[in-house]
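K.L.:
Coordinates for the following, if possible.
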Amino acid sequence: MSVRQWWRDLSMGVRFAFAGGREGWVRALLTAVGVGLGVALLLLTTALPSALAVRNQRGDARADTNYGQHLKKADNTLLSGNASTTFRDTEIRGRDLEPEGPKAPLPPGIAKFPAVGDMVVSPALKKLMESRDGKLLRERLPNRIVGTIGESGLIGSHELAFYRGAEGLAAQGLNSPGVTRIDKYGNPYPTASRSDPVLVLLVLVVFVVLLMPVAVFITAAVRFGGERRDRRLAALRLVGADGRSTRRIAAGEALAGAVLGLVLGTGFFLIGREVAGSVEVFGQSVFPSYLNPSPLLALLIAVAVPAAAVLVTLLALRGVVIEPLGVVRTAKPARRRLWWRLLVPLAGLAMLYPMVGKGRDGGDFNQYLVTGGVVLLLVGVTALLPWIVEAVVARLGAGGVSWQLAVRRLQLSSGTAARMVNGVAVAVAGAIALQMLFAGTDSEYTKDTTYDVSRAQMQVQVPEGGKLDAVAKDLAATKGVQQVYAYEEGYVADGPGDRARWTRATVAGCATLREVAVLPSCHEGDTFAVRGGDPEAEAGAAPLKPGGKVYFETTEDPEKSKLVAWTVPKGIKQARSVADPTGYKRGGILITPSAVGSTVAPGLSGEVYVRLDESLPDAREYVRNTAARINPHEEPMTWVSSERNDRYDTIRTGLFVGAACVLALIGASLLVSQLEQLRERKKLLSALVAFGTRRRTLSLSVLWQTAIPISLGLLLASVVGLTLGAVLLKMTGAAVRVDWPSVLSMTGVGAGVVLVVTLLSLPPLLRLMRPDGLRTE
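P.N.:
Now for the predicted structure:
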């Protein structure tokens, strides 16, 4: 067969798609919409690495750390003070700027330094502060807004950030956590660390699981309207076309729909890219310019999608005999064979087996084997589901009229029913496996903080030179605060020199000291020696002899510190350590304030633990407002019972974002597929109504036709998902544990999507069920 003949037949198919009347272009449009949705998501996926890279570049470009350099004041230096804060669990990046010369570096995104008391904010922060919800934040940031930060200075369209003009930053201590002197912005030393094999495995599996349903839907979309197309091809046989020509013509129709789908998909992607700039998903946002697909991957999509459309069409027509007088599809088809369908998932397991037990310390996982194994296991769902649906519906017996109509329809076209739910089954199987993998590895990336959040929920540091009593009083008077525990902490030595032994000293009132130790009795002026604290700290601690001398440091800066002698009272009492609100058992010496001289106070650092009224929604915001007045460069710490690895958390967030997009694609594609199925059965439904069949019966039959295959698909997805999840956990070296709530929730989400799509298809179904639908052109 010559290339010219192929080209002529494919061109004829393209003409049939767009110039073959209503049937042709409706089918082409349905195919294009289905393919377009998949292409849009594929383009979005290929753009994600670029978006993440740009976010990292923007973050590095505005880095304001001097990386250990000791810079002197000059015309090109700038003092940058950390003024970041948090508002209702959302981080706000803030910097106080004090240029020390005319050549001081400007941060990216602003044209000039704001004057003292003024600030430049991100568009999202400006919108928040101008809204009703921003009242408490305006109290914390009362400065006048004189401009907005440009895109080059932000990592996302919804990022909350500001730059504020300031003065006197040098007096607060250079190179402290709060204030830094720099002569340029940017990170000149990007650090490269060895990738965690388990995290790399998670990324690989996430991408495969998210992309597989997209591929399944694209292959299903190119087969929309297959039965009507085959009947048209029979007419071509009647006028002299041979069987091979009709198949190539059908491939041309599919090619036309796929190419139109590429165009629509590009349009959907461009629209979605603009929309992405105005939304925030799980706390993450991007600018539209970030979402630029890789040219090579975009070209691969442009070639692969039309090629897949042609290949799928030719494969689908292998089992169809198109004759001049009709299509031999209404006869009972040959039974599907099981043996080769089982080989697909077994081959996937065989690819994953060599990596079982490697864990984190066994070296990197082979990316090709991981990708191939997961793909084959998920493809196994699409291979096994048609056989399972056919085997089950063939054995379904008698029931109501709606049941019989549904079962008979499924028996005649079980393959079509399976194709409709293949994408859902693949998505659910992958989601179950990922949930098991995340649940099994969560403990390795999540650690307990030891904080007792039932006793306190926030911690405020007293600034150097600040008065602990004044800070504690301000916090205690803050709305939403139930109680404060104020401590001054430091260390005492048994003498000067490098061989001195040190022990911890805690200064606080009696009520607060009872939170860290069991005291026999306590009055102002008492001192206690604590036993039962941290064993390692006690082993080398300085001795506390009544009447003996110990030495306090006069400042926290070791270069400027001097030792001041303090006499241990002869009446020192004994106390037993208990876990303080941070979960630590402190030892050493406990001192009430009046027992400490003023000369040693500068060497102590103050901490205030705050217990909140949790019934007040914005209690934390009131505390943050008070803390900002006390020290604008030290944000109070919010206690949590556990914290998770940042990169692990990012991967998990990416999974949720991707899953949301895939679920939207599943719903949209299923709806298009359902409408196409109803359109093909328009005359049949009209005939049944004309013969007196109740609409309720037909509606129920449509629901049964969806419920039976989706139930079988979800059951298969659960089995495959549990198997894949168990293998992945074995690969990471984690214990195999089934997270049943996640399994049931993923299965429920898949069933919910199908239910919503079915309900949305009922109005068009009711419109089709009219006797006048029997009219012909």
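K.L.:
Every contact and neighbour count from this point should use C-alpha atoms.
P.N.:
Will do.
K.L.:
quick one, strands of the stretch 601-750 of the chain?
P.N.:
Taking DSSP state E, counting those that start in this stretch to define them, one finds strands in the stretch 601-750 of the chain at 605-612, 637-638, 642-644.
K.L.:
another one to check against the first:
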Amino acid sequence: VGLGVALLLLTTALPSALEVRHQRGDARSDITYGKPTVQKGDNTLLSASVSTTFRDTEVRGREVEPEGPRAPLPPGVAKFPAVGEMVVSPKLKSLLESDDGKLLRERLPDRIVGTIGESGLIGSHELAFYRGAEGLAAQGVDGARITRIDRYGNPDPTDSDSDPVLVLLVLVVFVVLLMPVAVFITAAVRFGGERRDRRLAALRLVGADGRSTRRIAAGEALAGAVLGLVLGAGFFLIGREVAGSVEVFGQSVFPSYLNPSPLLALLVAVAVPAAAVLVTLFALRGVVIEPLGVVRTAKPARRRLWWRLLLPLAGVAMLYPMVGQGRDGGDFNQYLVTGGVILLLVGVTALLPWIVEAVVARLGAGAVSWQLAVRRLQLSSGTAARMVNGIAVAVAGAIALQMLFTGTDSAYSKDTGYDVSRAQMQVEVPEGGKLADAAKALAATKGVMNAYAFQEGYVADGPGDEARWTRATVADCATLRQVAALPSCREGDTFVVRGADSDEEAGAAPVKAGGKLYFETSEDPERSKAVAWTVPKGIKAARSVTDPTGYKRGGVLLTPSALGSTAVPGVRGQIYVRLDESLPDAREYVRNTAARINPLEEPMNWVSVERNKRYDSIRTGLFVGAVCVLALIGASLLVSQLEQLRERRKLLSALVAFGTRRRTLSLSVLWQTAIPISLGLLLASAVGLTLGAVLLRMTGTAVRVDWASVLSMTGVGAGVVLVVTLLSLPPLLRLMRPDGLRTE
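P.N.:
Next comes the predicted model:
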């Protein structure tokens, strides 16, 4: 009960932790993105984004330059670092001082003069830094890379993404993770039920009546549940501190973030003892406790099916009105979603005892171990079903969620078009930078196989606002062949490209021999002026091919000497880098070189598929929660198994004394677990597929079963049971000793 309560409290604290992370992120926001630029004053600060990535982990970085004595300090920073100094997060400090951070240290050579406090970080393992800078204004304040602010904080704080499908995913994840915990707690309350009944029989012998024994049993359960609550609170406080020192799937929190909602914590404190008492009284309804023993030998009433079917049917009925609603029909009704999913999963716990009883009643002849197992299951099928309920509920929920994630995955991931077999990174050379020098530096970088250097820009057929535009690409012949099929090429050649993607050809400026095209000399409209360039008479035709970015470009291709020096500032340098993937830190070497070329622009790491970050974080949360729940269920199964074996110690010893082989008894224990778990997993698969299909129809997605995922989920459930069974074999062998027959 203590373990279950700890997990419940942790779950109720998660929304609070996510909200605090969101608030901390808003509080340190410094990028204005198109907001009116703040005028320079004694209370303003220039901030430049210099974030980077180290081995797939984001490192948040800012260069700061105060413009007056009242410039706003970043949250968590005591004073501004001077030029050549930086303040860093505690985790980044330890990384930079370790051997693992040697490559990152080359990129961040500044002297560390302090650490960022908790108020300036969103997690205990976040990598972040602020370093002193000067001359940022001369590089252009654009509100994106470099911005001027007079205070920190998001000017337009918004709630997190309220996409109805993502909200539905969050709801279902929480219900699916909490239901097995609830099942686990109700099962834990009934551990040791047979010994408790014998104690109650002894109390009957000294004068207690039937009603008193039930009150005593309820009191025992209540006391155990309250003690479990206290232990659970202790486990939670310990886990809360531990959570601050670990990172799971790239996510971390500070212990202070994990504060359960008082209302939800109160609900847990009331619900757990109440459930313990009700479950105990429910368990005693079919037991007659007499002064000389407990009567269980009477033929138990057959379990009825009709009311058990009502639960999943009612769950489907609650979800059915939202079928077809999709993303555009507004938010899903949270109460109907929660109620429907709970009823479907509770239906698993209601149907499983009936199915186990119905199946084992028809099982018979077989090996001795099989017969021992079947007879035990026939005598106590309820106990066997109760033991695997938690796994069945977890697997049913996992299958439904896996179907939902698989079905909606395409809506939250997109093909980037990048050909990662030809290049894996892209480095941008700043305006005015020397492309040839940058390309040479990258080509000489450890781990780089090729560096394709382009100068890219646009040219117009006139200087006015009504002019038509087309793309201009400047590169050497070998690099131009990455974007077009050239008839022949030597330095000084110019090409007009045919067969580009339709959106590039539509309305493009015409390219004719002897005609004039105009380059802009700067990206800044205030400093730019149009420079005319005459299309040479010997211009050749070329056919566009898909370039490494997955695009067929059009316009005009030029070798460097074909472009006049006055027009060069009007094109921006891009270098596509092909890596030696066998070198583990190839990307880090490229990032170090790129930081010297352009410190304000992080190299782009190409991926073939890009995912929605919020969708990914929900999926991450599911995996983290599933690991915790499966560990809890494994503990539940192990305790339950050991409890059953301990109660049957005398029987096991007697069977061994009569000559039953230990291997036979071990196999019988394995069969006793395998039969109900097989039935439970079959039922879980059926319910999970039903729930998954309904949820997919609710999101307006075609129903498609990913059988590999279904099998993997059931395999994980079966694996947990197998591990538990193997762990219970050593105690089983000890219980088979002859001294188990001793009695007093």
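K.L.:
check the fit of the longest helix belonging to structure 2 onto structure 1 and give the mean distance.
P.N.:
Looking across structure 2 with DSSP state H, the single longest helix is helix 662-698. Its matched residues in structure 1 lie on average 1.1 Å from helix 662-698 of structure 2 after superposition (mean CA distance after the TM-score superposition for structure 1).
K.L.:
quick check, distance from stretch 308-328 of structure 2 to the centre of its chain.
P.N.:
Here stretch 308-328 of structure 2 shows a centroid-to-chain-centroid distance of 27 Å under the convention CA atoms, centre = their mean, to the nearest Å.
K.L.:
Excluding its own residues, what touches it? List them.
P.N.:
By CA atoms under 8 Å, 6 or more residues apart in numbering, the residues outside stretch 308-328 of structure 2 that reach it are 163-165, 332, 336-337, 339-348, 350-351, 691, 694-695, 697-701.
K.L.:
mind putting the strands of the stretch 601-750 of structure 1 in a markdown table, mean neighbour count and distance to residue 28 of structure 1 included?
P.N.:
Output for the strands of the stretch 601-750 of structure 1, formatted as a markdown table (neighbours: other CA atoms under 10 Å; distance: least, CA to CA, whole Å):
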| stretch | mean neighbour count | distance to residue 28 of structure 1 |
| --- | --- | --- |
| strand 605-612 | 23 | 62 |
| strand 637-638 | 15 | 57 |
| strand 642-644 | 13 | 48 |
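K.L.:
Make JSON lines out of the ones you listed and add distance to residue 176 of structure 1.
P.N.:
JSON lines is the format used below for the strands of the stretch 601-750 of structure 1 (distance: least, CA to CA, whole Å):
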{"stretch": "strand 605-612", "distance to residue 176 of structure 1": "14"}
{"stretch": "strand 637-638", "distance to residue 176 of structure 1": "17"}
{"stretch": "strand 642-644", "distance to residue 176 of structure 1": "25"}
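K.L.:
Which one of those strands lies nearest to residue 96 of structure 1?
P.N.:
In terms of CA to CA, the element of the strands of the stretch 601-750 of structure 1 nearest to residue 96 of structure 1 is strand 637-638, at 19.8 Å.
K.L.:
which residues of structure 2 does that closest one align to?
P.N.:
Here strand 637-638 of structure 1 aligns to structure 2 at residues 604-605, judged by TM-score structural alignment.
K.L.:
how close does the matching stretch sit to structure 1?
P.N.:
On superposition with structure 1, the mean distance recorded for stretch 604-605 of structure 2 (mean CA distance after the TM-score superposition for structure 1) is 0.2 Å.
K.L.:
buried set for stretch 41-54 of structure 2?
P.N.:
Judged by neighbour count using 16 or more other CA atoms under 10 Å, the buried positions of stretch 41-54 of structure 2 are 41, 43, 44, 45, 46, 47, 48, 49, 50, 51, 52, 53.
K.L.:
Check stretch 50-58 of structure 1 too.
P.N.:
So, applying 16+ other CA under 10 Å, buried residues of stretch 50-58 of structure 1: 50, 51, 54, 55, 57, 58.
K.L.:
The last one pairs with which position in structure 2?
P.N.:
Mapped onto structure 2 by TM-score structural alignment, residue 58 of structure 1 lines up with residue 24.
K.L.:
what residue of structure 2 matches up with residue 482 of structure 1?
P.N.:
Alignment note: residue 482 of structure 1 maps to residue 449 in structure 2; criterion TM-score structural alignment.
K.L.:
hang on, the earlier thing: name all residues that make contact with the match of residue 58 of structure 1.
P.N.:
119, 120, 121, 122.
K.L.:
Three-state assignment for it, please.
P.N.:
helix (DSSP: H, G, I helix; E, B strand; the rest coil).
K.L.:
gap between it and residue 657 of structure 2?
P.N.:
Distance of residue 24 of structure 2 to residue 657 of structure 2, given as CA to CA, to the nearest Å: 68 Å.
K.L.:
now swap in residue 618 of structure 2 and tell me
P.N.:
The gap separating residue 618 of structure 2 from residue 657 of structure 2 is 56 Å, by CA to CA.
K.L.:
Equivalent analysis for residue 7 of structure 2, please.
P.N.:
In terms of CA to CA, residue 7 of structure 2 sits 44 Å off from residue 657 of structure 2.
K.L.:
same check, this time on residue 742 of structure 2
P.N.:
Going from residue 742 of structure 2 to residue 657 of structure 2 by CA to CA gives 12 Å.
K.L.:
In terms of neighbours, single out the busier of these two.
P.N.:
Per other CA atoms under 10 Å, whichever of residue 742 of structure 2 and residue 657 has more neighbours is residue 657, with 14 against 8.
K.L.:
And that one, what's its match in structure 1?
P.N.:
Using TM-score structural alignment, residue 657 of structure 2 pairs with residue 690 in structure 1.
K.L.:
who's in contact with the closest residue to its match other than its chain neighbours?
P.N.:
Excluding its sequence neighbours, the residue lying closest to residue 690 of structure 1 (CA to CA, 6 or more residues apart in numbering) is residue 771, at 5.0 Å. By CA under 8 Å, 6+ apart, the contact list for residue 771 of structure 1 reads 686, 687, 689, 690.
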